[in-house]
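Visitor: Next input, structure requested:
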Amino acid sequence: MKKLITLLLAFSLCAISPLSYSLDKGKTTMVKLHTNHGVITLQLDAAKAPNTVKNFLDYVNAGFYSNTIFHRVIPNFMIQGGGFEPGMNQKKVNAPIKNEAANGLKNDKYTIAMARTGDPHSATAQFFINTKDNSFLDYPGQDGWGYCVFGKVIEGKDVVDAIGKVQTGFRGGMQDVPQQDVIITSAEVVK
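Guide: Predicted coordinates:
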């Protein structure tokens, strides 16, 4: 009788394991960016951009984004952050990741994507939030790669809009820098 119960229990666990795995695999991860303009809540798409989401979460969980700024704001285009502290002090970053822009996600208004240089595989910590539909950034883009979208804003669109309207100028050798720091005070994974 014990063997029968053990066998049934083992069979039951094997039968439900794939279901449990698929539910965990499809789990949505959310991140809150607390800024001095309000909170932006992001829903990340690990199914379509697994390495990019992992990279972003590694930075979030390490506290990397705390006290960084949105250092580039271009009205009716995007807001970019994640690489500089107030005073335009650049932060040290991890190794770049492979570009996952061919994932089917589009650079639509209120999506979050990885910033990079002209090298398609140069994204590290910097990201941007599109403040309008920017289809020219989609894969394959003008350079054959595009910019990898890995999530979207689900709350705080008004905060994104407010940041997108701040006064900018030339500072730290860069254009389009907010005249008053737009600070990410902290970033946290929402459970």
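Visitor: C-alpha from now on. contacts and neighbour counts both.
Guide: Fine.
Visitor: Which helix or strand contains the closest residue to residue 37 other than its chain neighbours?
Guide: Distances taken as CA to CA, 6 or more residues apart in numbering place residue 159 nearest to residue 37, at 6.2 Å, with adjacent residues excluded. In this structure, residue 159 sits in helix 157-163 according to DSSP states H and E.
Visitor: And that helix, what's buried?
Guide: Neighbour-count burial for helix 157-163, with 16 or more other CA atoms under 10 Å as criterion, is recorded at 157, 160, 161, 163.
Visitor: any idea how far the closest residue to the third one other than its chain neighbours lies from residue 190?
Guide: If I follow you right, that is residue 161. If the residues on either side of it in the chain are set aside, residue 161 comes closest to residue 131, at 7.1 Å by CA to CA, 6+ apart. Residue 131 sits at a distance of 23 Å from residue 190 (criterion: CA to CA, to the nearest Å).
Visitor: residues in contact with residue 73?
Guide: Applying CA atoms under 8 Å, 6 or more residues apart in numbering, we find residue 73 in contact with 79, 80, 163, 164, 166, 168, 176, 177, 178.
Visitor: Repeat the analysis, applying 7 Å as the threshold.
Guide: 79, 80, 164, 176, 177, 178 (CA atoms under 7 Å, 6 or more residues apart in numbering).
Visitor: and after the helix holding residue 159, which helix or strand comes next?
Guide: Following helix 157-163 toward the C-terminus (DSSP H and E): strand 168-171.
Visitor: Could you tell me how far that following strand lies from the centre of the chain?
Guide: How far strand 168-171 lies from its chain's middle: 25 Å, per CA atoms, centre = their mean, to the nearest Å.
Visitor: I have a second one here; can you model it like the first so I can compare?
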Amino acid sequence: MLLVSALTACGGGAYVEVGGGHGGGGGGGGGTQNPQPNPNPNPSTLSCSAAGLAASAASTWGTVCMLTSSGEIVVELYDTYAPQTVANFYKYVAAGYYTKTLIHRVDRDFVVQGGGYTTGMVVKPPLYAPIKLESNNDLSNLRGTIAMARRSDADSATSQFFFNVVDNTSLDYQSAANPGYAVFGRIISGLNTLDAINVVPVYSYSSTDIQPRTEVLIYWAQRLK
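Guide: I've put the predicted structure just below:
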């Protein structure tokens, strides 16, 4: 059974509980302690790596490179399958919105989510109106894919996204009553970065509020093509 809930206490974000909920693995419990600041607040580079650029060049899709404090990730984006979702993501990238935002949720062996908070777990308001859900698009929430987070309202996604750490087909479109989450791309370089984020120590406040003990930063995101 899928339950969808919003982290209303922190002002936003879509969170998915599966069954009895996913644990954080290596977490603590209770309280509302914010993650500790990352000891490396500034990026080591302002451009995508040679490996990332090569992966982008080999793709026939548009691509975005992002640098996190755990490493680099390059995604290809499927605008044919999720045109509004991809266009929305490109707008946020072009605006520099994701610079110095957080990977604020690490639900081990499930999903890694970011794009809506800054240091100190301060909510970053979205820049644009919510978009229509494009989950019924023949794309599946498989390992390494990127999908939009949302509230319980299907058409509520704005800036937040998540990476599927494992195959999560239960998050796919099932029906109008259970529309799932819109996949719009996949990692083509940097799965090792996703795996590194997946195992960071966390605070587990609830089955959907699972925060890294030390902030995982998104230093920047850049469209490559």
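Visitor: The residue nearest to residue 37 of the first structure matches what in the second structure?
Guide: In the second structure, residue 159 of the first structure lines up with residue 193, judged by TM-score structural alignment.
Visitor: I figured its match hits residue 72, correct?
Guide: Yes. Proximity of residue 193 of the second structure to residue 72 meets the contact threshold set by CA atoms under 7 Å, at 6.3 Å.
Visitor: quick one, helices of the second structure?
Guide: For the second structure, the helices defined by DSSP state H occupy 50-58, 83-94, 191-198.
Visitor: among the ones you listed, which is nearest residue 160 of the second structure?
Guide: When these are compared by CA to CA, helix 83-94 sits nearest residue 160 of the second structure, at 9.3 Å.
Visitor: Would you indicate which residues of the closest one are buried?
Guide: Buried, per 16+ other CA under 10 Å, within helix 83-94 of the second structure: 84, 85, 86, 88, 89, 90, 91, 92, 93.
Visitor: Give me the distance between the counterpart of residue 124 of the second structure in the first structure and residue 184 of the first structure.
Guide: Structural correspondence for residue 124 of the second structure with respect to the first structure (TM-score structural alignment): residue 91. From residue 91 of the first structure across to residue 184 of the first structure, the span is 14 Å (CA to CA).
Visitor: so what's the equivalent of residue 82 of the second structure over in the first structure up against?
Guide: Aligned by TM-score structural alignment, residue 82 of the second structure pairs with residue 49 of the first structure. Contacts for residue 49 of the first structure were tallied using CA under 7 Å, 6+ apart; they are 100, 103, 150.
Visitor: at 6 Å instead, please
Guide: Shown in contact with residue 49 of the first structure (CA atoms under 6 Å, 6 or more residues apart in numbering): residue 150.
Visitor: Residue 162 of the first structure versus that one, what's the distance?
Guide: 28 Å.
Visitor: now stretch 123-136 of the first structure, how far from the centre of its chain.
Guide: Worked out by CA atoms, centre = their mean, stretch 123-136 of the first structure lies 9 Å from the chain centre.
Visitor: Pull the number of nearby residues for residue 10 of the first structure.
Guide: Neighbourhood size, residue 10 of the first structure [other CA atoms under 10 Å]: 11.
Visitor: and it, what element?
Guide: Secondary structure (DSSP H and E) places residue 10 of the first structure in helix 2-25.
Visitor: how far away is the spatially most central residue of the second structure from residue 50 of the second structure?
Guide: The residue lying closest to the centre of the second structure (CA atoms, centre = their mean) is residue 162, at 2.4 Å. For residue 162 of the second structure, the distance to residue 50 of the second structure equals 25 Å [CA to CA].
Visitor: likewise residue 203 of the second structure?
Guide: 35 Å.
Visitor: if you count what's nearby, which of these two comes out ahead?
Guide: residue 203 (26 against 9).
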